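**Student:** what follows is a predicted protein model with its sequence.
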Amino acid sequence: MNIPLLSAIKSIIKLSSEEEEIIQNLFKSKTYKKGTFFLKEGDVCRQVGFITKGIFRYYINDEGEDKTYGFSKENEFTCNYESFVPQSPSNQIIQALEDTELMVISYDGLKEFYTKIKEGERFGRNIIEQVFVQTLKDRNSFYTDSPQVRYEKFIRDHYDLQQRLPQYYIASFVGVKPQSLSRIRKRIS
């Protein structure tokens, strides 16, 4: 079984050895090559993943322009809950930026997790609350912070990703063109 996945779950809820076995049967190993999609625009998100290796980028296509709104890396969950929860088509895209390995659970598997794991629903609620709060913070930052402040927050929150991500994805996340990001980086250093 994937120890990082169990550790992530155990950091929120207690698990019996029987529950660990149930989880082992519900989560399946999956890989994505660099550039492939965990979720395409218009598809329904049918799984939640726990990343064991690699990075995913979250973005939307706004009239032909990709706008990055987030990243997930090792030991983080990935999903488009806006599509997953109601099982409706997604307007968001999740793409592997590196060869990525993860443990996935299907929509039906997650329902089973909630019923068979004693504190399963509490775990799900906690994860959704974390995603919701982060989404609000990111949205508020986009409207209230300057691009320089957003870049400084990116560096603080994702220091380990600076060397792993192309600068144009970081610029898109900050909300500027790559040339503007270069100027911001020069001012900071």
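**Tutor:** Structure received. Residues are numbered from 1 along each chain as shown.
**Student:** when you work out contacts or count neighbours from here on, use the C-alpha atoms and nothing else.
**Tutor:** Fine.
**Student:** for the residue nearest to Ser88 when sequence neighbours are not counted, give its distance to Gln179.
**Tutor:** Spatial nearest neighbour of Ser88, excluding adjacent residues (C-alpha to C-alpha, 6 or more residues apart in numbering): Val44 at 5.4 Å. Per C-alpha to C-alpha, to the nearest Å, Val44 is found 35 Å from Gln179.
**Student:** this is the comparison structure:
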Amino acid sequence: MNEFEIFKNWLRQIPFLTEEDCALFLPFLKTKSYKEKAYLLSENKICHEIGFINKGSFRTFYLADGKEINTQFVFENEFVVDYDSFLHEKPSRYFIQALEDSEIVSFNLSALQNAYEVSHNWERFGRMMAEHSYRLTTQRVESFLFMDGEQRYLDLLKGNPQIFNRIPLYHIASYLGLERESLSRLRKKIAEK
């Protein structure tokens, strides 16, 4: 399958996007491959493109006192980007790293803005993406405000069980705000129930 076909097929599932809407992006699309552990974005660099993941996975993290703190994992049929850096063309506070050999279809901000100007459907799509990003951010913040480590773990297990097959436990522990040993004890305790 052509590397652009996966993205186009995903777009076709959005009921209000027409074939003409999809065709707007074709001249701007690029495919990129990332080896495991390669960086799509580094701290203090501007995120110049948004990537649709054809295959593989990425993590977003920041450094606090030299320690990596994971904030997000993304997989196939999801977008990988630091939206704030991308939309405002400002240096990122985050790193984005491939966790597996990965392939993305990417486009830049001018391509997205062009689509917004030409098509109300793309404006609607952009609004939906912004709402989705806001919802994910709010859920993440509220999980730390209103849940303990065990509740965050159970919530992740319920909402995203495949993550445990693809992401190393030390990355998941960081994402949950736990030490690796604490996560191991927690998993053992829950398994024994």
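**Tutor:** Cool, got the structure. All figures in this text were calculated on a predicted structure; none of them were measured in a lab.
**Student:** can you find the partner of the residue nearest to Ser88 of structure 1 in structure 2?
**Tutor:** Structural alignment (TM-score structural alignment) places Val44 of structure 1 against Ile46 in structure 2.
**Student:** got it, and Gln163 of structure 1?
**Tutor:** That one, Gln163 of structure 1, aligns with Asn165 by TM-score structural alignment.
**Student:** for Pro147 of structure 1, same thing?
**Tutor:** In structure 2, Pro147 of structure 1 lands on Gly149 (TM-score structural alignment).
**Student:** show me what contacts its match?
**Tutor:** 176-178 (C-alpha atoms under 8 Å, 6 or more residues apart in numbering).
**Student:** of the residues you listed, which belong to strands?
**Tutor:** Using DSSP state E, no member of the contacts of Gly149 of structure 2 sits in strands.
**Student:** now structure 1: which of those residues match?
**Tutor:** Counting by both residues aligned by TM-score structural alignment, their matches' C-alpha atoms under 8 Å, structure 1 reproduces these contacts from those: 176-178.
**Student:** all helices for structure 2, in order.
**Tutor:** 3-12, 19-25, 83-88, 109-118, 120-146, 149-159, 163-166, 169-176, 180-192 (DSSP state H).
**Student:** between Val44 and Gln179 of structure 1, which is the more surrounded one?
**Tutor:** Val44 (19 against 12; other C-alpha atoms under 10 Å).
**Student:** ok, that one touching Ser90?
**Tutor:** Yes - with contacts defined as C-alpha atoms under 8 Å, Val44 of structure 1 counts as touching Ser90 at a distance of 5.7 Å.
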